[in-house]
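Q: Okay, predicted coordinates and the sequence, questions at the end:
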Amino acid sequence: MEIKKAVIPVAGMGTRFLPATKSMPKEMLPIIDKPVIHYVVEEAIASGIDDIIFITGRSKRSIEDYFDDSPELESHLHQKNNDKMLKMIQDISSMVDIHYIRQKEPRGLGDAILTAKKHINDEPFAVLLGDDIIVNKKPCTKQLIDNFQKYGRSTIAVEEVPLEKTGSYGIIKGKAMDDSLYILEDIVEKPKPEDAPSNIGAIGRYVFTPEIMECIQKTAAGVGNEIQLTDSIRLLKEEQKIYAYKFTGKRYDTGDKVEYVKAIIDFALKNEETMEQIKEHITDLNL
C-alpha cells in the first residue's frame, strides 16, 4: 500500500528553549527565514505524503496560522508588486492537505499519535517529529517508505549515537540484515549507558502499520508517567516484524541548542543571500 498520510506531533512544551518557547512553539523557531516545521512538512511532501495531521496543543496556534492563507499580507505584497514573495507565501498555504487535532493534555508521544486513529482509518502511515530536520537528496521518510513497501512492515529510522547520550533516545537491540537494516529485537526508552543494549538510537521518523494504534491503546504509562511510543513498539514487535533502518542524511535535532545553532550556520553557508558574509564572519573570528 502507498503511504499517503503522515502524523506530525507538535504538542510538546519545548522546555529546552525557554523562555523563547513560553509564547512561541519550538517548531516555529526559524532557520534563517523558514521555521523548523516548514522543513519537516517539505520532507513529508517530497516523500509522497499528501495528507498531514498535526497533533497540536495549547499555544500552538501560530503553526496553524503559518500554513493558513494570509489575505492581508498577500494584498500588501500584491500592491508592492512583490510577485516572488507573494508566490512563496501563497505556496505555503497550498503545500498539502493539513488537519489539526489537539492533544488535550501532554500524555506522551504514543498518546499524541493515538489521537489521529480515526483519521488514519486503518491505513499505514508515517510519523515525523516536528523538531528534527534531516537533509539528504532522498528524504529520510522516503527511505523508510521504500523499506515498508519492500517488506510490508513497520520501519523506524535509527542512527548511531554517543554512548553518553543514550538517555535521550529509544535504544534498539537488532539483528543485522545488512549494513543499514536490522530486524528489531528490542527497544528501550532512554536507558543509562550501562543499561543500553547498543548505541543505535531511534530518531524522529517512523512508518507504521495501522496495528500500532491498538498497541498504543494497550500501553500503560511508562517513563515520565507518559504513554511511551517505544513501549507500544515493543508490543507491536510481539505481533509482527519491525525493521530499524539506518538512514542516510544529516540530522539536526533543533530541540537541542547546540544542534539548532549548527543548523543555522550550515543552512546560512548554503544560502545565496548569506553564504559569503557568513564565511567572512567565520574567518574574522579566527577560531
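A: Yep, it's here. Since we're looking at a predicted model, the values are computed, not measured. Residues are numbered from 1 along each chain as shown.
Q: For the rest of this, base every contact and every neighbour count on C-alpha atoms.
A: Fine.
Q: tell me the contacts of the residue of the chain positioned farthest from its centre?
A: Each residue of the chain has a distance to the centre, and by Cα atoms, centre = their mean the biggest one is for Q79: 36.9 Å. Going by Cα atoms under 8 Å, 6 or more residues apart in numbering, Q79 touches no other residue.
Q: got it, and A176?
A: With Cα under 8 Å, 6+ apart, A176 has these contacts: 182-183.
Q: please redo it, this time with the cut-off set to 10 Å
A: Listed by Cα atoms under 10 Å, 6 or more residues apart in numbering, the contact set of A176 reads 182-184, 243-245.
Q: Can you show me the helices along the stretch 1-150 of the chain?
A: Along the stretch 1-150 of the chain, the segments classed as helices by DSSP state H, counting those that start in this stretch run 36-46, 61-66, 71-79, 83-93, 109-114, 117-120, 140-151.
Q: Included below, for side-by-side comparison, is a second structure:
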Amino acid sequence: MEITKAVFPVAGLGTRFLPATKASPKEMLTVVDKPLIQYAVEEAIAAGVKDLIFVTSVHKRAIEDHFDKNFELEYNLEQKQKRELLEVVRNILPKGVNCAYVRQREALGLGHAVLCAKPLVGNEPFAVLLADDLISNPTGDGALSQMVAQYYYQKCGVIAVQNVPKKDTGSYGIVKTRQDESIEAIVEKPKPEKAPSTKAVVGRYILTPEIFTHLENIPTGAGGEIQLTDAIARLIKTQRLIAYPFEGVRYDCGDKLGFLMANFELAKQDPILGEKFIQRVKASMEKDKNR
C-alpha cells in the first residue's frame, strides 16, 4: 500500500523554550522564515503524503490557523498588489492535501500521541514526523522521501537513525541491527555502558497499522509514559523493520543550541538572504576580533 498519511505529534508543552512557548506552540517557532511544523509538512508532502494528521492539545490553535485559509490576509495582500506574498500564503498547502486534527487529552508520551491518531490512520501504513527534528538535504531528496523509497523496496517498516556519540545514548532510542540493517533490538534511552550500539532513532518513522495493537497493550515505560520505542520492540518480534541512515543534516530543534544552529545554517543556504547573511556574520566576527 502507498504511504499517503502522516502523523505529526504536536501536543507537547515546549517547556525548554519558555517564555517563547508560553502562548505559542513550539512547533510554530521559526527557522529563518518558516515555522518548524511547516518544514516537516513540506517534507511529508514531497514524499507523497496527502493526509496530514496533527495530534494536538490545548493552546495549539495556531497550528490549525497556519494551515487554514486566512481570507482577511489574502484580501489585504491582493488589494495591495503584493502578488509574491499572496502566493506564499496560498501555497502553504498545495491542492489535494488535507489536514485533520485530533486531541491528545493527557500528556502520556509519544506512543500515546501516535495511538490517538488510530481512528484517522485506519488500517494503512503511515509515517510519523517529529517537527523538533528538522532534517535538511538541499541537494537531494528529503529524509521521508528516502524512507518511502526504502519502504517500497524493502516491503517493510522503516525507522530513521543516525550515529551519535556513545555518551549521548541516554537521550535517544537506540537500535541494534543485523547485517541487512533489520532491527534486532531497540532500547529507550539506555546508559552508555548498556547501549547496544550508537545508532539513535531520529524523528522519522514509517510504520504498519499493527503498531496500534502494541500501543494499546504495552505498560507504561520510561517516565511513566506510553513509549513508541516499547511498542516497536514488540513489533519487531513479528515483523521486519529496518533502520535507515538517511542522507541529510539533522538539527535537534527541541534543544536551544540545535535550534540556533538550524537558523544559522539554513540562513546561509537561503537563496535571497544567504550571501548578505554570511557577509554580516563575517563582519561581526571581524569586529569582535578587533575589540
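A: Received the coordinates, thanks. These numbers were taken from a predicted model, which means no experiment stands behind them.
Q: Quick check: the gap between E64 of structure 1 and R205 of structure 1.
A: 22 Å (Cα to Cα, to the nearest Å).
Q: And for Q240 of structure 1, the neighbour number?
A: Neighbourhood size, Q240 of structure 1 [other Cα atoms under 10 Å]: 12.
Q: Quick check: it touching T155?
A: No: when contacts are counted by Cα atoms under 10 Å, Q240 of structure 1 is not listed as touching T155 (11.4 Å).
Q: Need the residues touching each of the two.
A: In terms of Cα under 10 Å, 6+ apart, Q240 of structure 1 and T155 are both contacted by the residues T209.
Q: once you map the contacts of A176 of structure 1 onto structure 2, which are still in contact?
A: Mapping the contacts of A176 of structure 1 onto structure 2 (both residues aligned by TM-score structural alignment, their matches' Cα atoms under 10 Å) leaves 182-184 still in contact.
Q: Grab the most central residue of structure 1 for me.
A: In structure 1, the C-alpha nearest the mean C-alpha coordinate belongs to L129, at 2.3 Å (Cα atoms, centre = their mean).
Q: wait, that residue sits on K26?
A: No: L129 of structure 1 is beyond contact range of K26, at 11.8 Å (criterion: Cα under 10 Å).
Q: intersection of neighbour lists for those two?
A: 10, 37.
Q: about what we covered before: E64 and R205 of structure 1: who's more crowded?
A: R205 (21 against 15).
Q: Would you quantify the distance from the residue lying closest to that one once chain neighbours are set aside to K142 of structure 1?
A: Ranked by Cα to Cα, 6 or more residues apart in numbering and with sequence neighbours excluded, the top spatial neighbour of R205 of structure 1 is L128, at 4.8 Å. Separation of L128 of structure 1 from K142 of structure 1 (Cα to Cα): 11 Å.
Q: Mutual contacts of those two, please.
A: Between them, L128 of structure 1 and K142 share the contacting residues 43-44, 207, judged by Cα under 10 Å, 6+ apart.
Q: Neighbour-wise, give me the winner out of those.
A: Among those, the one with the most neighbours (other Cα under 10 Å) is V207, at 28 neighbours.
Q: That one contacts S154, correct?
A: Yes: taking contacts as Cα under 10 Å, V207 of structure 1 lies within contact range of S154: 5.4 Å.
Q: rewinding a little: which residues are in contact with the residue nearest to the centre of structure 1?
A: By Cα under 10 Å, 6+ apart, the contact set of L129 of structure 1 is 7-10, 27, 37, 40, 109, 203-206.
Q: make it 6 Å
A: Going by Cα atoms under 6 Å, 6 or more residues apart in numbering, L129 of structure 1 touches 8-9, 204.
Q: Skipping its backbone neighbours, what lies nearest it in space?
A: Using Cα to Cα, 6+ apart, the nearest residue to L129 of structure 1 is G204, at 4.8 Å.
Q: Can you give me the distance of that neighbour to I265 of structure 1?
A: 22 Å.
Q: now do G170 of structure 1
A: From G170 of structure 1 to I265 of structure 1 the distance is 28 Å (Cα to Cα).
Q: okay, the two: which has more neighbours?
A: Ranked by neighbour count (other Cα under 10 Å), G170 of structure 1 and I265 place G170 first, with 23 against 19.
Q: Structure 2: which residue goes with the more buried one?
A: Under the alignment (TM-score structural alignment), G170 of structure 1 pairs with G173 in structure 2.
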